[in-house]
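Enquirer: could you work out the structure for the sequence below:
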Amino acid sequence: MSVNLLLNQIAEQFSNSRSNVYSDNNRDRHFANLYEVFTSIQQINEDNKILDKDLPIYKQILTYILSDLQYLDSSTLNVIPFEIVSSLELALKDWIDDKNLILSTHLSNDFNDFYFNPNNNKEYFDNVNTFLESQKICKIDFRLIKITLPKLLSRDYFSIVALYHELGHFVDFEFNFSKRVLLKKYSSSAPDPKTDINKELNYYQEYFADLFAAQYISDASNLYLLDRSIGDNESFTHPRTSERILLVNKFLAGEDHNGVIKQFQEVLDAFSRELKIRFSFREINKSNFFNFIPEIIENDEQLHYIYKTGWEIWKDNANSNFHGIPERQKYQIINNLMEKSISSYFLVKNWNK
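Expert: Below is the predicted model:
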């Protein structure tokens, strides 16, 4: 057993990625940091100093590096718009203030691939660094939040609402909110023998991600979910679409649904956090989009709501300004207006800094 092949494969990946242009310095620093770790392992291997007992660990770390490189490759300026990543980063800061977290994306050829990769969590990341330090190798400074989305939709601002949902999964996994809800729920009484705890945990994780997204984009994720769902079936991993939509609608109305929201709020309270409205409502009929010009966004709360605005106008068939415009052109216009609105906001915000 050796790591020679893997080392050469990763060296090739570094070579292919060296000209990448990222949207911020942290991604550049992470790339350089990974390369430093990689070359250290490469040198140890050339010196025949990798012990047999440590080979599996080295392989895991090299695979970790390769995975990070793949996500960095899909997080460049020419692949994923910085407006999308920046919107999500604002939401992330409300929950986790860690400057060493990098929100990264991976593009899939599957049109339905929206998911958060939970495999390399903080515990695993810390264990990797503990081992690297024991081998006199520099630590990995940054941790990637790994979200996959379809390649065809990487510049589609309608579908980006699904990424708020996936970011909710990361926050949930980071704090184990859903697991804590179940632990509290069954702390005093055992679940019904017919209850599948794993399935119930999956459902709670979906509920939290839905509620997390709704804080920022209202029911825009519901609209996307309805648009993409086929029927109203449930599975081992996902509850019925109708149940998820009802939960979000209840939350937006300030109500509970089957005690789910209350259960989450009680667990979140221990972390000085809560599920609450974090968007600023704007009347759709006053939107600049009907005049084919971008919105003037004044704060982060209005920024998040722009996705809801886009969806509402897409579904609006009554406004005369869009009469006679082919649907594809209407889609292009609204998508472009969302992009321009968000881009202008961040441009002004960064200029003011």
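Enquirer: going forward, measure contacts between C-alpha atoms and count neighbours the same way
Expert: OK.
Enquirer: now the helices for the stretch 1-150 of the chain?
Expert: Assigned by DSSP state H, counting those that start in this stretch, the stretch 1-150 of the chain shows helices spanning 4-17, 25-46, 55-73, 82-93, 122-134.
Enquirer: how about a markdown table for the ones you listed, with mean neighbour count and distance to residue 331 added?
Expert: Formatted as a markdown table, the helices of the stretch 1-150 of the chain follow (neighbours: other C-alpha atoms under 10 Å; distance: least, C-alpha to C-alpha, whole Å):
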| stretch | mean neighbour count | distance to residue 331 |
| --- | --- | --- |
| helix 4-17 | 14 | 34 |
| helix 25-46 | 17 | 32 |
| helix 55-73 | 18 | 28 |
| helix 82-93 | 18 | 18 |
| helix 122-134 | 14 | 40 |
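Enquirer: mind giving me a markdown table with these and columns for distance to residue 181?
Expert: Output for the helices of the stretch 1-150 of the chain, formatted as a markdown table (distance: least, C-alpha to C-alpha, whole Å):
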| stretch | distance to residue 181 |
| --- | --- |
| helix 4-17 | 41 |
| helix 25-46 | 35 |
| helix 55-73 | 31 |
| helix 82-93 | 21 |
| helix 122-134 | 20 |
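Enquirer: please provide the structure for the following sequence as well, for comparison with the first:
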Amino acid sequence: MVDNKLLNLHFTQLSSAWRYSKENIYSDAKKNEYHSNLKILHSKLSVEDFSLLDEPELLKRKVICDFFFKSLEFLNSSTLNHIPFEIVKCLELALCDWIDNEEDFLIVTSLVNDIHNFSFDPSLAFNEEIYNLINSVYGIEFKSRLIQINLPAHLDRDYLANVVLYHELGHFVDYKLNISKAIYEDLLSRLSLNQIPEANLNELVEYFPYIKDPLLLDYYRNGTTVHVLMSHLAEYFCDLFASQYIHSCSNHYLNYLTQSNTNYSQTHPSTTNRIRMVDTFLKKEKSFPLALFEHAVLKCTSDIKELKVRYETFDSDNFERLIPVDIENNDQLHYLFTYGWNIWLNSWVGFKDKNDMGFDLNRTQVYHLVNNLIEKSIGNHILVSNWEKFSE
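Expert: From the prediction side, this is the model:
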């Protein structure tokens, strides 16, 4: 039951939040258009007398207010004053490899205080009911859907850590194309019919240690979702998705955060297995578990998309000479993160030698240099690309 007095409280809280957000400025027109729709929506809500509405209509307004708050949560962290547009642009380019041109999605971020909280929130990307509800009640059409990604506020300009965002984008692609779900159904169906050769089954056990548990098939036959398997498939896919663009960069950070964890949880495979899966893919080695993902991607995209390396390597000593890299194409743009990680993980003596420094740079100086040069390299490429488009 929705009380109109409590709904009035809810809307007043929303209006208070909107007061600080209504002048937001974003880096692209589509986010500004989405924001303009929120402005219209707020104006329509503000003139309604909730005491005149019946219970079903009150519930609709509550749902709409919740949607408004959720939109602000991510849009507020996606303004020009918060998340740098450079990292979002790289993610947008990766996204274009996987969705049709006519589909309209916006990557937005929410900055959170948890230093380990990189995550994807699917609530506004796939909830067509709420958009249809707003259109039916107020005649407002939101053309874009929000891809909501959380990242730690303290790392918003850390391009070394933010390679993890490619993994989170992978969760959106997985939801959109139902890749891990397709593997789940195919795998359990074949297991239940005893159609997987023993050698392949032994490979599966290495990545999914519980796969031979009789209870697993009992759950499947009873129509109960085996959440641990579904979650692990999704995580493996997202690791593979990210490695298409950033090589093994996220492995460095993941391995450190989890201390090379050899145990799996209900939501994530072991770190060692995740790294092994990515290495198998990058080395183009044969593996039955890897083949499951490769075949599922082809099947779920009608043979249009495939798992493959989507970055282009380059040789450069520009960063060590303290200048941005001249990026020639979008594939090289993705490799820029690997380039930055390689510098961080190896000797820093090049900075000193190539600039005739009489001193060694400390870790803080190298950290800021690498991050600033990655950001400037991306920014320069975007600027040149936009200029070339406008000049055509």
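Enquirer: what's the TM-score here?
Expert: TM-score of the superposed chains, computed with TM-score structural alignment, normalised by the length of the first structure, equals 0.93; 347 aligned residues with a C-alpha RMSD of 1.9 Å.
Enquirer: still on that earlier bit, which of the helices of the stretch 1-150 of the first structure sits closest to residue 312 of the first structure?
Expert: Residue 312 of the first structure lies closest to helix 82-93 among these, at 19.0 Å (C-alpha to C-alpha).
Enquirer: closest to residue 330 of the first structure out of the helices of the stretch 1-150 of the first structure?
Expert: Nearest of the helices of the stretch 1-150 of the first structure (C-alpha to C-alpha): helix 82-93, 20.7 Å.
Enquirer: the second structure: matching residues for the closest one?
Expert: Under TM-score structural alignment, helix 82-93 of the first structure corresponds to residues 85-96 of the second structure.
Enquirer: circling back: between the helices of the stretch 1-150 of the first structure, which one is closest to residue 269 of the first structure.
Expert: Judging those by C-alpha to C-alpha, what sits closest to residue 269 of the first structure is helix 82-93, at 17.5 Å.
Enquirer: and the closest one, how far from the second structure on average?
Expert: Mean deviation of helix 82-93 of the first structure relative to the second structure after superposition (mean C-alpha distance after the TM-score superposition for the first structure): 0.5 Å.
Enquirer: which neighbouring elements make contact with that helix?
Expert: Contacts defined by 3 or more C-alpha pairs under 8 Å, 6 or more residues apart in numbering; DSSP states H and E place helix 82-93 of the first structure against helix 161-175, helix 300-315, helix 327-352.
Enquirer: sorry, back to before: looking at the helices of the stretch 1-150 of the first structure, which is closest to residue 249 of the first structure?
Expert: helix 82-93 (20.2 Å).
Enquirer: contact partners of that closest one?
Expert: 23, 103, 157, 160, 163-164, 167, 171, 216, 300, 303-304, 339, 342-343, 346 (C-alpha atoms under 8 Å, 6 or more residues apart in numbering).
Enquirer: who wins for most neighbours among those?
Expert: Using other C-alpha atoms under 10 Å as the neighbour test, these are led by residue 216, with 29 neighbours.
Enquirer: wait, doesn't that one sit right on residue 304?
Expert: Yes. Residue 216 of the first structure is within contact range of residue 304, at 5.4 Å (criterion: C-alpha atoms under 8 Å).
Enquirer: between these two, which contacts overlap?
Expert: Applying C-alpha under 8 Å, 6+ apart, one finds that residue 216 of the first structure and residue 304 are jointly contacted by residue 279.
Enquirer: got a list of what the residue positioned nearest the centre of the first structure touches?
Expert: For the first structure, residue 167 is the residue whose C-alpha lies nearest the centre (C-alpha atoms, centre = their mean; 3.3 Å). Neighbouring residues of residue 167 of the first structure by C-alpha under 8 Å, 6+ apart: 88, 92, 116, 147, 209.
Enquirer: map it across to the second structure for me.
Expert: Taking TM-score structural alignment, residue 167 of the first structure has residue 169 as its aligned residue in the second structure.
Enquirer: about what we covered before: for residue 273 of the first structure, find the nearest of the helices of the stretch 1-150 of the first structure.
Expert: Per C-alpha to C-alpha, nearest to residue 273 of the first structure of the helices of the stretch 1-150 of the first structure: helix 82-93, 12.2 Å.
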